[in-house]
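Novice: A predicted structure for the sequence below; I have some questions about it.
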Amino acid sequence: MSDRPTVHIVDDEAAIRRSAGFLLKKSGYRVEAWPSGVEFLKDVRSAAEGCILLDIRMPVMDGLDVQQALIDQGVTMPIVLLTGHADVGIAVRAMKAGAVDFVEKPFDIAVLLDAIEAAFARLDDKERYAASAQEAALVIASLTPRERDVLEGLARGLPNKTIAYDLGISARTVEVHRANLMAKLGVRSFPDALRIAFAAGLGIYPN
């Protein structure tokens, strides 16, 4: 059993720890659960290598604080964030800081498992992910200038309405550009589009 990959669930909600833990164990993962970022950070040095399923909204230390503390300690385990719909802008910031993916609550098991698998792929193949900037730039080059503007706004964590205002277009037009650019990038999820954007250097200046 010890060779099973480990997922560390860090969430202050016991129900989330139980439900996510059950589903991940059923899918073949070893699970360790932590009720707070503070508790996880106390033991992270002795924790098994794996990936971290990290809630954004927690008392004392939120997910971004925990992520920064892990970076400061040199902990390189890949992070998947659990987030509410209103926290997408925060999740974008976390992805800029190196998080692999984010999953919105209430989570779909298939989406969660895909994110966890991506995290372990990052752990197993760090060199390939580090060398992706050139490929990302080539894909971004296929976008129209307006599609690139929309992707830039998304990579900065801006909502559609703000992007629409900044570009002088309607929110509906932003949605159309967003759908088109995702098709051109060959991705099905927003986090996948963000990974390409960040690899190509988009969204690098503060909001």
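Specialist: Structure received. Numbers count the residues shown, from 1 in each chain.

Novice: hey, let's count contacts and neighbours off CA atoms from now on
Specialist: Will do.

Novice: Closest to the centroid, which residue in this structure?
Specialist: residue 101 (2.3 Å; C-alpha atoms, centre = their mean).

Novice: I'd say that residue and residue 82 touch.
Specialist: No - applying C-alpha atoms under 8 Å, one finds residue 101 not in contact with residue 82, separated by 9.0 Å.

Novice: ok so, going back, contacts only, for the residue nearest to the centre of the chain.
Specialist: Residue 101 makes contacts with 79-81, 95, 115, 118-119, 191-192, as judged by C-alpha atoms under 8 Å, 6 or more residues apart in numbering.

Novice: and if we set it to 10 Å?
Specialist: 53, 78-82, 91-92, 94-95, 112, 114-116, 118-119, 189-192, 194-195 (C-alpha atoms under 10 Å, 6 or more residues apart in numbering).

Novice: again, but for residue 50
Specialist: 4-8, 29-31, 76-79, 116, 119-120, 123.

Novice: joint contacts of residue 101 and residue 82?
Specialist: 53, 91, 112.

Novice: Just the buried ones from those?
Specialist: Applying 16 or more other C-alpha atoms under 10 Å to those, the neighbour count classes 53, 91, 112 as buried.

Novice: distance of the last one from residue 197?
Specialist: Here residue 112 is placed at a distance of 22 Å from residue 197 (C-alpha to C-alpha, to the nearest Å).

Novice: Between the two ends of stretch 32-39, what distance do you get?
Specialist: Terminal-residue distance, stretch 32-39 (C-alpha to C-alpha): 12 Å.

Novice: Next, the buried residues of that stretch.
Specialist: 32-34, 36-38.

Novice: Format these as TSV; extra columns: distance to residue 162 and secondary structure.
Specialist: Shown next, in TSV, are these (distance: C-alpha to C-alpha, whole Å; DSSP: H, G, I helix; E, B strand; the rest coil):
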residue	distance to residue 162	secondary structure
32	40	strand
33	38	strand
34	37	strand
36	33	coil
37	32	helix
38	35	helix
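
Novice: alright, now check it against this:
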Amino acid sequence: MNTPKGTIYIVEDNDSFRKSMVRLLQMYGYKTVAFEAASDFLLQTTLERPGCILLDVRLPDMDGLELQKILKQQRFELPVVFMSGHGDIPMSVEAMKEGAVDFLPKPFDPEDLRDAMIQALVRSRYEMEEEQERAEINVLIDSLTPREKEVMRWVITGMLNKQIAYELGTSEKTIKVHRSRVMQKTKVSSVPELVRLASKVNIEPMGGS
């Protein structure tokens, strides 16, 4: 099985178990960074991507679920794989509802760990690509004038030029010009493409909620 590239951040207070996780994951070819406590991990100002967090539920300063929520609030949204020797069903359900990739009860099979890391890093790579695509789309959107942005929101409703012209109190010819510029600047060739582009950056059709 191919090993996706990425950094795995291990947060585990048990010294011997933490070291064994480092050795195992490095044997699989991963870069690892290990921490004894959640507070130590939170001192990190930047996190490498693609990456994921292998997080123990029971930590001396805060539990892993609390750390997961803090990271989401701070927008450090690396995929999380939980591990616990004390985990129960409600805890695992809460972890998964908060977006965890997996919940591994200790002791777990090394192959289960490897599978979870692969899944987490694949997700991280996908999220990176999605984020980059949204950034590129926003650059295109920012190149539009305010009027072109307004016309774009009408266009993605599916309305015809003459209908949009009526709504805006202008001529069909003017709307046609604006529409052409919108398509050119956003580098799309059809309305369905423009709809998909707008949805990627949460631009609502005119009249949408």
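Specialist: Now that the structure is in, tell me what you want to look at. Just so it is clear, the structure is predicted and the values come from calculations on it, not from any experiment.

Novice: hmm, back to that, can you put the buried ones among the shared contacts of residue 101 and residue 82 of structure 1 in TSV and add secondary structure and distance to residue 150 of structure 1?
Specialist: TSV is the format used below for those (DSSP: H, G, I helix; E, B strand; the rest coil; distance: C-alpha to C-alpha, whole Å):
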residue	secondary structure	distance to residue 150 of structure 1
53	strand	29
91	helix	18
112	helix	27
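
Novice: Residue 103 of structure 1 contacts residue 79, correct?
Specialist: No - using C-alpha atoms under 10 Å, residue 103 of structure 1 makes no contact with residue 79, being 11.0 Å away.

Novice: Find residues that contact each of the two.
Specialist: In contact with both residue 103 of structure 1 and residue 79: 53-54, 115-116, using C-alpha under 10 Å, 6+ apart.

Novice: What is the three-state secondary structure of residue 16 of structure 2?
Specialist: Per DSSP: H, G, I helix; E, B strand; the rest coil, the local secondary structure of residue 16 of structure 2 is helix.

Novice: ok, it - contacts?
Specialist: residue 22.

Novice: What separation do you get for it and residue 119 of structure 2?
Specialist: Residue 16 of structure 2 is 25 Å from residue 119 of structure 2, by C-alpha to C-alpha.

Novice: And the helices in structure 1, which stretches?
Specialist: 14-26, 37-43, 63-72, 88-96, 109-124, 126-130, 133-140, 145-155, 160-167, 171-185, 190-199 (DSSP state H).

Novice: what's the closest of those to residue 49 of structure 1?
Specialist: helix 109-124 (9.4 Å; C-alpha to C-alpha).

Novice: Mean deviation, that closest one versus structure 2?
Specialist: Once fitted to structure 2, helix 109-124 of structure 1 is off its aligned match by 0.6 Å on average (mean C-alpha distance after the TM-score superposition for structure 1).

Novice: could you give the angle of that helix to helix 14-26?
Specialist: 70 degrees (axes from the mean of the first three to the mean of the last three C-alpha atoms, to 10 degrees).

Novice: Now helix 109-124 of structure 1: buried residues?
Specialist: Of the residues in helix 109-124 of structure 1, 112, 115-116, 118-120, 122-123 count as buried by neighbour count, 16+ other C-alpha under 10 Å.

Novice: quick one, it and helix 190-199 angle?
Specialist: 30 degrees.

Novice: Look up the closest residue to residue 36 of structure 1, ignoring the ones flanking it.
Specialist: Sequence neighbours aside, residue 12 is the residue nearest to residue 36 of structure 1 in space, at 5.4 Å (criterion: C-alpha to C-alpha, 6 or more residues apart in numbering).

Novice: OK, contacts around the one you found?
Specialist: Residue 12 of structure 1 neighbours (C-alpha under 10 Å, 6+ apart): 33-37, 54-59.

Novice: before we move on, back to that, tell me the one among the buried residues of stretch 32-39 of structure 1 nearest to residue 160 of structure 1.
Specialist: residue 37 (31.2 Å).

Novice: Does residue 71 of structure 2 touch residue 99 like I think?
Specialist: No - using C-alpha under 10 Å, residue 71 of structure 2 is not in contact with residue 99; the gap is 11.6 Å.

Novice: Any chance you could list residues touching both of those two?
Specialist: residue 77.

Novice: Now for the buried residues of stretch 32-39 of structure 1: which two are most distant?
Specialist: Farthest apart among the buried residues of stretch 32-39 of structure 1 by C-alpha to C-alpha are 32 and 38. That separation is 14.8 Å.
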